[in-house]
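# structure of the sequence below:
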Amino acid sequence: MKLNLSIAITVLTITGAAVMLTRCNGFFARTFSRSPAELYGVKQENQTEVLAAADVPSAVAQAVKDTLAAATKTWVSSGRLEFWVLGTDRAAAVDLAAAFCERRVARGDMSERDCLEDSENKDHGFLMYQAIGAEALASGNPRMDAAHNGGAEWGIHRMASSLPLGFAGFLGIAGEGDQITILHEYWHSVQMSFMQPGDHGPNQEVAGPVWFIEGSAVAMAEFTSSKLLASGELRQWNNAVRPWPNLRERMEAKMKLVQRLKQGCSSYLPDAYGGECGQLAYEGGAWAVAYLMHKFGEDVLLRSFHPNVQRLGWEQCFQKTFGQSSNDFRAEFAVFMQKPIAEQLEILPKY
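Here you go, the predicted model:
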């Protein structure tokens, strides 16, 4: 069957201001000899594309584009990136999957048969994302999923999401929340642009524990969205049922959740995905990274940590950047977590 790209998607190629390089979790098919910068073709410019299903409103696709452009300008370009946005219509999702496969086949990335099977799988397939959005609207229970789904074997970051409900104006969800979700996933592409991919993604000795991988994505997305909203570089949506909480309010809510989840987990900083302790890795990790940024500067990850992590490995790079072992840091952080919440909140930046 001939796949028709033109009817299936809206393509938005992002161009933005040049960015100086300061030098949820994808998996790859083989080991690569090229450096990450060579593999992803990193340039000092915005290299992202937004590709949306036909039923996704153009304003929603534009909002995704604008958020990625702001991320690239504020942080760095992570290289070639495809962000595929699903709506709620199954036929449109099938067309988008066909368009995805036409692109992969045309570029020699996959066979048509293998691609069509992959695009419908239950874990990262387009139909999964379409079903999430459709179920959210049908049930009235809001949910948005997004992920970095690999792509290194094709020299790209492959991302996908269900319908951004806030951008679309559904169910009283804040557009600002969608911005944070997209920033979170883009940060993962930034992380990967500094790490050599292997058979099953970056080596954990380089990538580090879950609390650091995901906690830094949460913290960077939360802090950066607040900064860009304050500066006007991100749109203030003001479209939710309740006013969008500020950074202090959001981080206070996370702290309360962390303290509750800790009751069933052995550490504030678990190295695991899934379950309540997996959620603690995200939220506790966000506070841990916020604590590190308070001590060493908000730009410490891009300025000092990530440019050296591939060469040194995660633990040695942590020690070089933060002046202590990760075990010693965990002990110090546990003491911080016992302080009064008013004192904990004082480490947060004010934008």
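# only C-alpha atoms from now on, for both contacts and neighbour counts.
Noted.
# stretch 268-283: which residues count as buried?
268-273, 277-283 (16 or more other Cα atoms under 10 Å).
# what's the end-to-end length of that stretch?
9 Å (Cα to Cα, to the nearest Å).
# so which residues of the stretch 201-350 of the chain form strands?
201-202 (DSSP state E, counting those that start in this stretch).
# of the buried residues of stretch 268-283, which pair is most distant in space?
Pairwise distances across the buried residues of stretch 268-283 (Cα to Cα) peak at 13.7 Å, for the pair Tyr268 and Tyr273.
# structure for this one too, so we can compare:
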Amino acid sequence: MGDFRSTEAVRSVFVLFCFFISIISAPGEQWGQITEQKAEFFAASDVADSQIELTKKWYEIAAKNWGNYGPLEFWIVGNNEAAAKTLDRKYCDIRKQKDPSIPIRHCLNRGHNFVSYAIRGNAGLNTRRNENEKWSGFIITMSAKFPGPKEEDYKSVVLHEYFHVYQHAHIHSRKRSVRESLHQQNPWWGEGGAEYMAQLLYSRQKGVRAGYLKERMERKLRSIKDLREGESIKDIPYGKRARIAYDLGAWFIAFIISKSSEEAYRVKFYKDLNSKGFEGSFVKHFGFSSKDLLDEFHNSFLKLSLEDKLKIIPSIN
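Model (predicted):
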């Protein structure tokens, strides 16, 4: 008969070892780190293979340039509502597999399901990271319209949604209040950043026409006329007037990059975001408070001539 105490000691060490392994390998514990795990792709039955391949191509361009973050799923919806409903059931089955605590009925009855994408089109990111769910990850939905796969905008929209993955991957907390504080609740910062970086990266791809970026950014300046007297883009919420914050937010990102560097915005700011907070990282890497630069942006930069405003946009041949 062996030594009972020795056996128990070994067993205790083994239990602790297993517990440690379960912690470090639990879903979400590698959050914010570049991974070799590629995105998963799911599509409704009416989605053409060519659209799936197009989406994969532009995801891979984004991941190559900004780093591959995850876990990430792409769900691609067509125009057929019945096919979208079937895809919804598959989606909820997978949600249940990845997190058994999620009620299937709640998933199927969620407000913005795939049927709504089949009807209204558009694209979006669902970041699943909170205190209530075990699985953390990203879910990007692409659709058949607004934009559709034959439109040039489809490519930059894939990049836009992936830059949101990049942004949220750099916010580690599961607490909603902390995540909103670091990302900013209104769209000026998050959407402005995703839009400018998407257009910038797209403009650098082989075959994209010279002058594309300045053309797109000039178009966004139309939103200046919709700003109310004394209004800041920072105060515009999601909703009917959010487009103003998307458009001029993209210009604000171009503005702060012109005063610092692309690396200061995309790399250094996000690297220090968790430790220093939004304002702390902002001041460290851009040299001024967000209020000061927003004031300069509204009161000086936006009043410049079109020619002078466009000088901060890179000329890409």
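# TM-score of the superposed pair?
Once superposed, chain against chain, the TM-score is 0.82 (TM-score structural alignment, normalised by the length of structure 2); 288 aligned residues with a Cα RMSD of 2.7 Å.
# before we move on, back to that, what's the overlap in contacts for Tyr268 and Tyr273 of structure 1?
With contacts defined as Cα atoms under 8 Å, 6 or more residues apart in numbering, the residues shared by Tyr268 of structure 1 and Tyr273 are Ala281.
# let's have the buried residues of stretch 268-283 of structure 1 in JSON lines, adding distance to Ala37 of structure 1.
Supplementary listing: the buried residues of stretch 268-283 of structure 1 in JSON lines, determined by distance: Cα to Cα, whole Å:
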{"residue": "Tyr268", "distance to Ala37 of structure 1": "34"}
{"residue": "Leu269", "distance to Ala37 of structure 1": "30"}
{"residue": "Pro270", "distance to Ala37 of structure 1": "30"}
{"residue": "Asp271", "distance to Ala37 of structure 1": "28"}
{"residue": "Ala272", "distance to Ala37 of structure 1": "28"}
{"residue": "Tyr273", "distance to Ala37 of structure 1": "28"}
{"residue": "Cys277", "distance to Ala37 of structure 1": "34"}
{"residue": "Gly278", "distance to Ala37 of structure 1": "30"}
{"residue": "Gln279", "distance to Ala37 of structure 1": "31"}
{"residue": "Leu280", "distance to Ala37 of structure 1": "32"}
{"residue": "Ala281", "distance to Ala37 of structure 1": "28"}
{"residue": "Tyr282", "distance to Ala37 of structure 1": "27"}
{"residue": "Glu283", "distance to Ala37 of structure 1": "30"}
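# quick one: which of those sit in helices?
277-283 (DSSP state H).
# need those in a markdown table with distance to Met159 of structure 1, can you?
A markdown table is the format used below for these (distance: Cα to Cα, whole Å):
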| residue | distance to Met159 of structure 1 |
| --- | --- |
| Cys277 | 25 |
| Gly278 | 22 |
| Gln279 | 21 |
| Leu280 | 24 |
| Ala281 | 22 |
| Tyr282 | 19 |
| Glu283 | 22 |
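# ok, those vs Gly208 of structure 1, which is closest?
Distances from Gly208 of structure 1 to those, taken by Cα to Cα, are shortest for Ala281, at 12.4 Å.
# my read: that closest one touches Ser267, true?
No - shown here, Ala281 of structure 1 and Ser267 do not form a contact pair, counting by Cα atoms under 8 Å, at 9.1 Å.
# nearest residue to Phe333 of structure 1 other than its sequence neighbours?
Closest residue to Phe333 of structure 1 apart from its sequence neighbours, by Cα to Cα, 6 or more residues apart in numbering: Ala288 at 6.8 Å.
# aligned partner of Ser225 of structure 1 in structure 2?
With TM-score structural alignment as the matching criterion, the partner of Ser225 of structure 1 in structure 2 is Tyr202.
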